[in-house]
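> Provided below for reference: sequence and predicted model.
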Amino acid sequence: MTGTAGKTILHLIDTTGPGGAETVFISLLNKLEETEFRNVVVLRGEGWVADQVRSLGITPHTIDSKGSFNLGYIRTLRHILKSEQVDLIHAHLLGSNVYGALLALLCRTPMIATFHGAVDVAAGERFLRAKFSIIGWGASSIVCVSRRLQDELADRSPLPKHKLKLIYNGVNPERFSRGSTTALRAELGLPRDATLVVSVGNIRPAKGYEYLVDAAVKMAEVDTNTHFVVVGHQREVLFDKLKARIAAAPRQPNIHWLGFRKDVADVLKQADIFLLPSVSEGFSISTVEAMMAGVPVIATRSGGPEEIIVDGETGLLIPIKDPDAIVTAILNLKRTVLQKEVTERARKAAYDRFSLATMLQAYFGLYQSLTTR
C-alpha cells in the first residue's frame, strides 16, 4: 500500500459482545495487523470484543460513553487521537459513528462510518435526524453493508448520497470447509440420522425466533426426527417469552437452545439445513457462513437475504412471520437432489461475492484513498 506506511487508524465500535458487526470489526483488525497500518482501538467496556482485540496483540483503550452526547467521552477520544497521531477514524454502528464524526469535525481528520443494519436506523432512536446530520458532516465515506440499507439511508435520512458506499460483509471461507464430525448430535443425545436445522443469531426481536418456535411445533407433528438448534446469546426477557410459548404449545417441539458458542463454525458444518427466521435483517453473516460450509439455506425475505440468496438457485427465500413456509421449505430441502444443486451453487456464489478478501480489498481501497490525500 504505497503511501500508507506508518499511517494510524483509530477504530471505534458501540458494542462489546459477539455479533455480525463485531465479527467484521475483528476481521478487519486481524488483517490490518498484517499490513503497514497501525491500529488504535477504543471500546466502551470489557467483553467478547475486548478479548478478541487482545488476542490480536492490541491493547484497547476502554472508555465509558453513557448518554446520547457524552462530552467527556469526546474529550478523551480527542486526547487519544492527538497522542496516537491518528490519520484516519473508522467507526461502526450508530453511536460510534456519531462520536467518530464529531471527532473528525473537531480534529479535521478523515473518517469512515459503517452502518450494519436496521438497528442503526431505527425510527425510535432519540435525536436520529440530528445524529444523521452530524455523521453526514463529519464522515468522509459512509459504508452500508447491503443495497437495501444504502437505499433506505439515501431515501429517509439527511446523509449525503454521494458519500454512501456499498461494501458487503465478508467471511473467511477457510473456516467453513466441511468436516465429518457428529459431535453435536452426540452432545444433544440425538441419533446420527437426525436432521439438524441450525439458526445462528442472538435472541432479539428482529431475529423472529417466535416463528421458528411455531414452525418447530408444526414440524413435530409431521417429522419427529427434525431438530431445531439455535446458537446465540439469550436475552432473559425475550428468552422467557419463547420458553412460555413452547410450554403453551399442544405438542412439545424439538428445539435445542445452545446459547453463545465459540465453535459456531463447527456447529454450522454439522448442520443439514440453515434457517434464518428474521423479520428484519441488514446483512446476514451467518447465512454466508452456512453457504460456505455447504449447508443449504432457508432465509426470510427480511432485507439483506434477498441480496445474498437467489431463490431456488442458491437457497430458498420465504415470507417473514410464516411458520408454515418454514416447515414446507425444510421438507423441500430434505430432498437430496434439490439440496445438492442448491449447496453447490451457493458455495460458489458466496466465495465469489462475499469472501473476506473481497471485503478487505474494498475497505483497504478506502483507507488508502483517505490517508494519501
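Ah, there it is. Residues are numbered from 1 along each chain as shown.

> CA atoms for contacts and neighbours, from now on please.
Fine.

> give me the three-state assignment for the nearest residue to residue 333 once chain neighbours are set aside.
Counting by Cα to Cα, 6 or more residues apart in numbering, residue 333 lies nearest to residue 339, which is 5.4 Å off, once chain neighbours are set aside. Here residue 339 takes the helix state, with states given by DSSP: H, G, I helix; E, B strand; the rest coil.

> okay, pairing it with this:
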Amino acid sequence: MTVNPTTPLQPVKPAGTRKRIMIVCPSLGFGGAETQIIVTAIGMKARGHEVAIYLLSTEKDRADEVRAAGVTLWEDNRNSRLDLPLLQRLRRVVRDWKPDLIHGYLFDGNLYARLAGMGRKVPVLSAERSSDYALRPAQTVAHLASRWRSDGVVANSWAGAALAKQMYPSLKNHIHVTWNGIDVAEVQRRAAAASGMRETLGIPEQAKVACFVGMVKPDKDFLLAVETTRALLQQADTPWHVIFVGAPIYQFMTYAAGGAAEMDSYAEQVEAAFATLPLQQNVHRLGNSKQVIELMAQSDVFFSTSVREGFPNVVLEAMTAGVPVVSTAYSDIQMILPQPWQVVTERDSHTMAAAIIRAAEDKELAQIQKDWVNQHATLDCAVDALEAVYELYIPRPAGLAS
C-alpha cells in the first residue's frame, strides 16, 4: 500500500482486534523521526492498540510524555554499535511481551529490530526516514547481513521509498510510503498560547524574525543557513533577527561511533561561520528546546536549508502554526509546500533570503499552508496509513481471515 501524495487518505475500517506493536529505536530526542515515533505511538494507542517502545539508550528528555500516554517504554543503555548483552535483553522482551509486529526506526533501530526477530514468527518492518545518502562501510556489512529479516519497509517519503528499493531489492513490492502527520489541534493550541519571545530575546516589534530548527550536522547544511542569515542581516529596509534552535548531533552520541570526528569538525566550521556574522545581537542561538512550536509561532518565517531529509515534521508544525515556510529542494518538499516559489532549487543564500522576505510579506500563504496540512498530513492520516500497512503483515486470528 502506498499513499497518494495528492489525494487525502480515507479512514481504515477497524479490523476488530487489538494489535500489539513494538517499536525499536535508538532514542527519543528532539529529532523529527523521534517526534513522529511518539505521536504515532500515542495515536495507535488511542485507537486501542497496545504499543511499546524499546529504546537502545536511556532517554530522559521525552520519556515522561510517552509514559503519560500509556505507552509501554523500555530504556536500555547501549555501549557499542552492536551490544550483544543489550540484544539478548531485547530478545527476551520480544519473547515475553509477544508483539504481533516489530517496527524498527532509524538505522540502529532497524538493525536491532531485525536481530530481535530472528528465530521468532513475528513480522518485522524496517523504516526509511531519509533519502540520497550512503551507508558507512560497517553499516553496509550489518545491513546486508540482516536485511533478509525485514518483511517490508515503511518510508516516510517517495524519495525514501526510491532509496529503499535499492537497499532492499527483494522487497520492491513491499515498500510502503506513509507520510508523517501531526496533531493539528495540539499544535494550534500551543501556537495560540505562545508569547513573550520578543521580550525575552530583546527583539523590537518592527523587526522581522526568521526561525531555523535542526541539529548541527551536514544534512541540515547549517553553513548555508548561516550565510542566509548574513544576507537577511544586510537588508537595509527592514531589520531581521534570526533564531536557531538545535545543538550539535555529537552531543547525543552515547558511544563512540564512526563519523563523530567528522561531526565535530563540521560543528567547528559552523561556529567559525557564526563568528563572522555582523549584528551578532540579532542572532539568537537557543540550543535544543521543548518550545519549538511556540518559538516558530512567534516568528515571521520558518526556513530550512536541508540537503537531504525524509518528511520534515517541523515543516508541518510551522505550516499548522500559521508560519510561512521557505525551503531548499530535497525529498518530497516540493509536494508539501503549496507554492512553487517556496522551494528554492539553487543553494544560494541571497536567493533563499529573497524567498524568506517574500514569504513574510505574503498575507494569504499561512492559510493556504494550513489547508494543505488539514487535507494531507494530520495525525489521523498518518495513523490510518500505518494501520493499513500493519494489517498487511499481521496474521488475522482464526475465524477472521477474509
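Looks like it arrived, so ask away. Small disclaimer: the values here were computed from a predicted structure and weren't measured.

> how near is the residue nearest to residue 333 of the first structure to residue 330 of the first structure?
According to Cα to Cα, to the nearest Å, residue 339 of the first structure and residue 330 of the first structure sit 10 Å apart.

> again with residue 83 of the first structure
In terms of Cα to Cα, residue 83 of the first structure sits 56 Å off from residue 330 of the first structure.

> settle it for me: which of these two has more neighbours?
residue 330 (24 against 9; other Cα atoms under 10 Å).

> residue in the second structure matching that one?
In the second structure, residue 330 of the first structure lines up with residue 356, judged by TM-score structural alignment.

> for residue 314 of the second structure, see how far away that match is.
Distance of residue 356 of the second structure to residue 314 of the second structure, computed by Cα to Cα: 17 Å.

> thinking again about what came up before, ok, the match of residue 330 of the first structure - contacts?
For residue 356 of the second structure, the contact set (Cα atoms under 8 Å, 6 or more residues apart in numbering) comprises 210, 301, 303, 325-326.

> could you rerun that using 10 Å?
Counting by Cα atoms under 10 Å, 6 or more residues apart in numbering, residue 356 of the second structure touches 210, 228, 232, 300-303, 324-327, 342, 350.

> and those residues, which are buried?
The neighbour count (16 or more other Cα atoms under 10 Å) marks 210, 228, 232, 300-303, 324-327, 342, 350 as buried among the contacts of residue 356 of the second structure.

> residue 160 of the second structure: which of those residues is nearest?
For those, the residue nearest residue 160 of the second structure by Cα to Cα is residue 327; the value is 18.1 Å.

> where's the closest one, which helix or strand?
strand 325-328 (DSSP states H and E).

> which helices and strands does that strand pack with?
When contacts are defined as 3 or more Cα pairs under 10 Å, 6 or more residues apart in numbering; DSSP states H and E, strand 325-328 of the second structure sits against strand 301-304, helix 313-320, helix 333-336, strand 343-344, helix 349-361, helix 365-376.

> how big is the offset of it relative to the first structure?
Following superposition, strand 325-328 of the second structure is found to deviate from the first structure by 0.5 Å on average (mean Cα distance after the TM-score superposition for the first structure).

> so which residues of the stretch 101-250 of the first structure form strands?
111-115, 141-144, 164-166, 195-200, 226-231 (DSSP state E, counting those that start in this stretch).

> export the ones you listed to a markdown table and tack on distance to residue 123 of the first structure?
Shown next, in a markdown table, are the strands of the stretch 101-250 of the first structure (distance: least, Cα to Cα, whole Å):
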| stretch | distance to residue 123 of the first structure |
| --- | --- |
| strand 111-115 | 15 |
| strand 141-144 | 17 |
| strand 164-166 | 19 |
| strand 195-200 | 26 |
| strand 226-231 | 28 |
